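> pasting the sequence and the predicted coordinates here, then a few questions.
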Amino acid sequence: MSNTKNYLAEVTGNDYIDSELYTRFNVKRGLRNADGTGVLVGLTRVGDVHGYIIDEGEKVAVDGKLYYRGIDVESLVAAAEKEDRFGFEETVYLLMFGRLPSKAELEQFCGILGENRALPDNFAEDNIMKAPSRDIMNKLARSVLTLYSYDDNPDDNSPENALRQCIELIARFPTIIAYSYMAKKHYYDNKSLIIHSPAAGCNSAETILSLIRPDQKYSRLEAEVLDLALILHAEHGGGNNSTFAVHLVSSADTDTYAAISAGIGSLKGFKHGGANIKVMGMMEDIKSNIKKWDDESEVADYLTKILQGNAYDGSGLIYGQGHAIYTKSDPRATLLRDKAQGLAEEKKLSDEFNLYKLIERLTPEVFKKVKGSDKDICTNVDFYSGFVYRMMGIPDELFTPLFAVSRVAGWCAHRMEEIISGGRIIRPAYKCVQSRMPYTPMGER
């Protein structure tokens, strides 16, 4: 439109709200209290994020813990490693059904997921290949909405039917993102179109690696690292933006496909699931501007420039550092970092891995020096996840979709909880601060 700039000026002026008003009316911006704690808006049994304690009214930093249905995620990871098996499917079972499965139950559940990985007849041809997208998250959201039309009973929100829909979506996400990526490569990047069928007996991590690689080859370690990433991203409490979006939309009594697509739309954002893309861009900038990756002084000086807004994107942020809830540590980052070391050695990228660790160690003291703040800064999972994916040759455009493959388990568990225990549409309040104005007749304007 030729008048876009004029319209934009009006919109910008009319939509501006003085930040002082938020303080005056005690508005919980971002649904956060003034001390950084979250506003309590619901109850859940699905997951718990523990990053601090309140002692005599003050927030006290502690080592981070993440619980799935009351079980420490570190225990899930340790058990899978000890028994030399994959753990994501066990995690999905736990989140969906609230308990750990027996060996027979897990095998049966894995079989159910395997049977549902294939997409409905002609779905890939008609909805993915004929309408490819440059952005895989947008294609994933559209595909989920389109699956509504392939469901004989899409609007039945009974727990039984919703559970069936959830399990089908959890199973199909790896196939959807893989096919969407292959279509994007072909139609936008002019690469050969290679489509594999999901192999029988493969878990989620193996399925993903098999479907996105032309030769379908991958190492056991690669599959183990991806499986770990899926476990760690599966759930993060009811208050994270995408899960809350699923709760919010589900509370309106809409269908499963609409609710899950809302979660996808939220997760796409750079302040949420897209954060690891920001980390990778920052790291490329750091690597190109620092001559000696093991020189603590040089690295610290450049981190200082980033924090001062004089390097990288000028935001003043060191991406992948700090978290809304975790204070001393993010258990997901710790687990992924430890597993990444072996992969870095296998891929001969130990020097780069050591740079990541150095930045993790230096950031808190640089932040304190530049900001003059004693705020606890810990590395979050986004700092290492992108690096792990790149070591496996996974393209950047699949980073956030992989997050969705994992987090759909948490979304579905929370949707079931909202259906069973919610009961009321979520409707917080907004205070209107626009002054009253009379209507002016057309001829007097």
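Done, it's in. Remember, it's a predicted structure, so these values are computed and weren't measured experimentally.
> C-alpha from now on. contacts and neighbour counts both.
Fine.
> show me the strands in the stretch 251-400 of the chain, by range?
For the stretch 251-400 of the chain, strands defined by DSSP state E, counting those that start in this stretch do not occur.
> ugh, typo on my part, it should be the stretch 1-150 of the chain
So, for the stretch 1-150 of the chain - with DSSP E, counting those that start in this stretch - the strands run 47-55, 58-68, 71-72.
> please compare the first structure with the one that follows:
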Amino acid sequence: MTFSSVKYGVAPEEERADIKILCDEYRKYNHIDPSAFDRYGVKRGLRNADGTGVMAGITNICNVHGYVMDEGEKAPIDGELIYRGINVEKLIEGCEKEDRYGYEEAVWLLLFGNLPTKTQLADFTSLLAHMRELPDTFTEDMILKAPSPNIMNKLARSVLALYSYDEDADDCSLENVLRQSVELIARMPTIMVSAYQVKRRFYDHKSMYFHPPKAHHSIAQTILYTMRSDKTFTEEEAKLLDKCMILHAEHGGGNNSTFATRVLTSSGTDTYSAIAAGIGSLKGPLHGGANAKVMHMMDCIKENVKDWKNDDEVAEYLAKLIRKECGDLSGKIYGMGHAVYTKSDPRARILKENALKLAQNTEFIDEFMLLDSVERLAPQVLSAVKGEKKIICANVDLYSGMVYKMLRIPPELYTPLFASSRIGGWCAHRVEELITGGRIIRPAYKAVSKDCEYIPLNER
């Protein structure tokens, strides 16, 4: 057997043929009987049989509450998202009543465990604004000279690259990690917008704009100001984006990206490696990438359903999605269902309410009502097609993409915006793992391969 792909100048079709040979070889020796997972009591996805998560740690940072256990069975309740003992809905209500931005306050709360005083919040907000600037030549060397069509990829690469600009990159003391955390929280939006502008130039063949941020702007204001070519935005737009960032800032230690951050942290590695792991996880379509998937799904529905107000037509198309007859053939209705929330996702409730306000009397109202129909019809269609009786609700992804669309945020920034918000939670969990963890996280895997003899090369 020879592989032409090792030869210089190999044709693409020959390379594909070689890779197929390798794939066939892999499949021949790498099958695991699905029944083995049940036989050995493996909790796939670290989920218990009832869908709850395997208990892997203890945290002070966040409580994601979506059900209660009643005589050994899950009883659904309206979901709650609680940051350091404070319901996120109350946090948002407080900012609304005082007509101010709240993401910076949410980050302080997550990192330090208490609500900041007025002076502390003002000083912290100023510190974040001061730290937004990237190191000298970083934008040119790491972003302009190495553009990426995927902004999440560029975020991860840039965070890893910041290691080289930090004289104390490997110092895991509380003082140093907090300093690194605040810097990364401040810099992530800057990297995101810069990577987007470079992507526009190199891949979309459009103009790119680099606007110096204003010191008095909040993080939400800064994102809109630096992202848009004309630098203009309304306070209504910026405060809605601020709410989105608060809602995305944290979601417990068990979500995939935060757990990934804690796993790497437990090994003693540096802050940049741990946070890059979180970004890599969030990039996945089953995690942070789901908000973009919702919008792609909605495009398919809009193209194939003639009457958006006809429940029967919408339900019929949803059934086709579930049966893998259309869409991306995944069999999923994106934006529906959650690992913890049952009756409702508080983030979806808040975003839906704000999306409706923004959509009223605009060209977006019909699309909003179509989303509402998907939310209303999906549970009964899933039950009819798959026979599932469990209660499911809309999750945050169903409405976040719609909100971003109305804010004129391009789709390629939906998940990066999630990352620029969630970094507050990632950093809080990294610090907590360093201070309270004490052991490297190492779950077990059952080996099911059979013993075999080594055969000399010339006898194979």
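On my side now, so go ahead. In this text, all values refer to a predicted model and were calculated from it rather than measured experimentally.
> would TSV of the strands of the stretch 1-150 of the first structure with distance to V11 of the first structure be doable?
As requested, those are arranged in TSV below (distance: least, C-alpha to C-alpha, whole Å):
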stretch	distance to V11 of the first structure
strand 47-55	38
strand 58-68	39
strand 71-72	48
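> can you list the ones you listed in JSON lines and add mean neighbour count and distance to Y150 of the first structure?
Putting the strands of the stretch 1-150 of the first structure into JSON lines (neighbours: other C-alpha atoms under 10 Å; distance: least, C-alpha to C-alpha, whole Å) gives the following:
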{"stretch": "strand 47-55", "mean neighbour count": "17", "distance to Y150 of the first structure": "31"}
{"stretch": "strand 58-68", "mean neighbour count": "17", "distance to Y150 of the first structure": "32"}
{"stretch": "strand 71-72", "mean neighbour count": "16", "distance to Y150 of the first structure": "36"}
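> K103 of the first structure is nearest to which of those?
strand 71-72 (17.9 Å; C-alpha to C-alpha).
> which residues touch that closest one?
Under the contact criterion C-alpha atoms under 8 Å, 6 or more residues apart in numbering, strand 71-72 of the first structure has outside partners 65-66.
> Provide the aligned range in the second structure for it.
Mapped onto the second structure using TM-score structural alignment, strand 71-72 of the first structure spans residues 86-87.
> how far out from the middle of the chain is that stretch?
22 Å (C-alpha atoms, centre = their mean, to the nearest Å).
> then stretch 268-287 of the first structure?
12 Å.
> next one: stretch 453-460 of the second structure
Chain-centre distance of stretch 453-460 of the second structure: 47 Å, with C-alpha atoms, centre = their mean.
> for G57 of the second structure, give me its contacts.
G253.
> secondary structure element for S180 of the first structure?
Applying DSSP states H and E as the criterion places S180 of the first structure in helix 159-189.
> read off where that helix ends up in the second structure.
So helix 159-189 of the first structure sits over residues 174-204 in the second structure, by TM-score structural alignment.
> now do stretch 284-304 of the first structure
Under TM-score structural alignment, the match for stretch 284-304 of the first structure in the second structure covers residues 299-319.
> repeat that for stretch 19-30 of the first structure.
Taken onto the second structure by TM-score structural alignment, stretch 19-30 of the first structure occupies residues 34-45 there.
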